[in-house]
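1. Quick one: sequence and predicted model below, then my questions.
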Amino acid sequence: MKRAGKSFLGKTIFITGSSRGLGNTFARVFAAEGATVILHGRDKDRLEQARLSMDRQGYDVHAVSFDVTDQEAVRQGIDHIEENIAPIDVLMNNAGINIRDHFLTMSREHWEAVLKTNLDSVFYVGQAVAAYMARRKSGKIINTCSLLSELARPGIPAYTVSKGGVKMLTKAMAIDLAAFNIQVNGIGPGYFATEMNQPLKANEEFDTWLKQRTPMQRWGDEVELCSAVLFLAGEGSNFMTGQIVYIDGGILASL
């Protein structure tokens, strides 16, 4: 197994939505720090490609596929991990989608799809994993919130509501799970040059607006989220729970 570091040696990290994008970036960072990483995704072919890519680099990596919007499928998937792979030390609820549409025209189907994937899944996966962590009296859960957990932008009502919900669910989970020595925190990315945000980055008008609106005058780079994630997953955050760490280039701090 390749070990670029040892801070997570002997730890098992499960990240939903990690076959690509930010989730896969986080998976590689944890793997480089010595962790056993469990990848997750609904597209089995893409998931296997991601696993093989990390396996070729010598990382200790596994892959599971289940629908995070199906509570029974989630329970079975988590049982499989705990019983056949390894106990989960750190959970990252990262799976998410965005459907851009105006409030007046968004369909119920699109609304429900976003809420189920972005919010319901955090409850389903978090509850299933926390049940095992509670027995061990140890665990860390990191939920992916957003700058839009605090603010709103035109044309993404479901996404905004879902991320606001994840923020408050993070706090609710933290309070209920604190007695079991489980810390629950969130990261709140601003605008990063991710696969999901490529349409925005390619839009010259939006790109110009964003750089003017952001005090640091640029998009974030995915790797700039990783230090915060490692901190929340590590021992340095043992007395920290129910908090959202915003990494946004200063947007929330400015008018």
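-> Perfect, I can see it now.
2. from here on, contacts and neighbour counts on C-alpha atoms
-> Noted.
3. For the protein, which segments count as strands?
-> 12-15, 36-40, 61-64, 90-93, 139-144, 182-189, 244-247 (DSSP state E).
4. Specify the stretch among these that is closest to P154.
-> strand 182-189 (18.0 Å; C-alpha to C-alpha).
5. and the closest one, what does it pack onto?
-> Secondary-structure packing of strand 182-189 (3 or more C-alpha pairs under 8 Å, 6 or more residues apart in numbering; DSSP states H and E): helix 121-136, strand 139-144, helix 157-177, helix 226-233, strand 244-247.
6. Next, the buried residues of the first one.
-> Judged by neighbour count (16 or more other C-alpha atoms under 10 Å), helix 121-136 contains these buried residues: 121-130, 132-134.
7. and the comparison structure, right after this:
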Amino acid sequence: MLNGEVALVTGASRGIGKAIALKLAGLGADIALVYAGNTEKAEETASQIRALGVRAEAFKCDVSDFGAVKTTVDEIKAKLGTVDILVNNAGITKDGLIMNMKEEAFDGVIDINLKGAFNMIRHCSPIFIRKRSGKIVNISSVAGLMGNPGQANYAASKAGLIGLTKSVARELASRGVCCNAIAPGFIQTDMTENIASDNPLMANIPLGRMGLPEEIAELAAFLVQDGANYITGEVIRIDGGLAM
């Protein structure tokens, strides 16, 4: 259980982030929901979390902005007291073949998916270090393990998250902080809504279906509880066997 702990979840207004926020709230954690733009969705999620009997506050923040992230983390500390758990889930796609990809499409994805995670870890790690405890979960992707045509920017950002995870795990282990990554495959979210059930990519999934956000949330919940105190620097696939 996570009673009394505070979890900061980025990209928490919908999809995987929302599922993780709801799962951690169900285990007793207070939730700081960080979102990019859709205030209505964020407040709707916050209301659902409060209905579970815990505190929830929504914070609008561009995670790619180093200064904005610092301000947001300070606001979270002021409102909720601390941060015990950080889940870096915020992510975007701007797909295109490498020969046609514009520089801003590459930079934009790297800035949100990879630099955003760095910014959050950078500003939350002093809290963890002072407390000599903390859990960090970075949401990577099987694209970062195996690549994906048309997603050079996305795959690079998610591969970068894996390197970031392992480096942070080594740096913070002596302070009692665990840092791990989850690498989802095709999950039923807004980001994958255009992948039809008859898409040839589906034939490469041994379990024969897309995953659910709630399945990612279950793994994230395990990694932030005491039962995972001896797990750090790991990248755990949850992809129906796609990248095995």
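-> Structure received. These numbers come from a predicted model, not from an experiment.
8. can you put the helices and strands packed on strand 182-189 of structure 1 in a markdown table and add distance to G190 of structure 1?
-> Output for those, formatted as a markdown table (distance: least, C-alpha to C-alpha, whole Å):
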| stretch | distance to G190 of structure 1 |
| --- | --- |
| helix 121-136 | 20 |
| strand 139-144 | 11 |
| helix 157-177 | 12 |
| helix 226-233 | 13 |
| strand 244-247 | 6 |
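9. looking at those, which is closest to A193 of structure 1?
-> The nearest among these, by C-alpha to C-alpha, is strand 244-247 at 13.2 Å.
10. which one of the helices and strands packed on strand 182-189 of structure 1 is the most hemmed in?
-> Comparing these by mean neighbour count (mean count of other C-alpha atoms under 10 Å), strand 139-144 comes out on top with a mean of 26.
11. residue range for that strand in structure 2?
-> Aligned by TM-score structural alignment, strand 139-144 of structure 1 falls on residues 134-139 of structure 2.
12. what sits up against that stretch?
-> For stretch 134-139 of structure 2, contacts defined as C-alpha atoms under 8 Å, 6 or more residues apart in numbering pick out 84-89, 117, 121, 128, 161, 165, 176-184, 220, 223-224.
13. distance from that stretch to structure 1 after superposition?
-> Aligned to structure 1 and superposed, stretch 134-139 of structure 2 gives a mean residue distance of 0.3 Å (mean C-alpha distance after the TM-score superposition for structure 1).
14. In contact with the residue most central in space within structure 1, which residues?
-> Geometric centre of structure 1, nearest residue: N94, 2.3 Å, by C-alpha atoms, centre = their mean. N94 of structure 1 is in contact with I15, T16, G17, S18, G23, N143, T144, counting by C-alpha under 8 Å, 6+ apart.
15. any idea what it aligns with in structure 2?
-> In structure 2, N94 of structure 1 lands on N89 (TM-score structural alignment).
16. Likewise for R108 of structure 1?
-> In structure 2, the residue paired with R108 of structure 1 is E103, using TM-score structural alignment.
17. any idea how far the alignment partner in structure 1 of S174 of structure 2 is from Q243 of structure 1?
-> When structure 1 is aligned by TM-score structural alignment, S174 of structure 2 is paired with A179. A179 of structure 1 sits 16 Å away from Q243 of structure 1, going by C-alpha to C-alpha, to the nearest Å.
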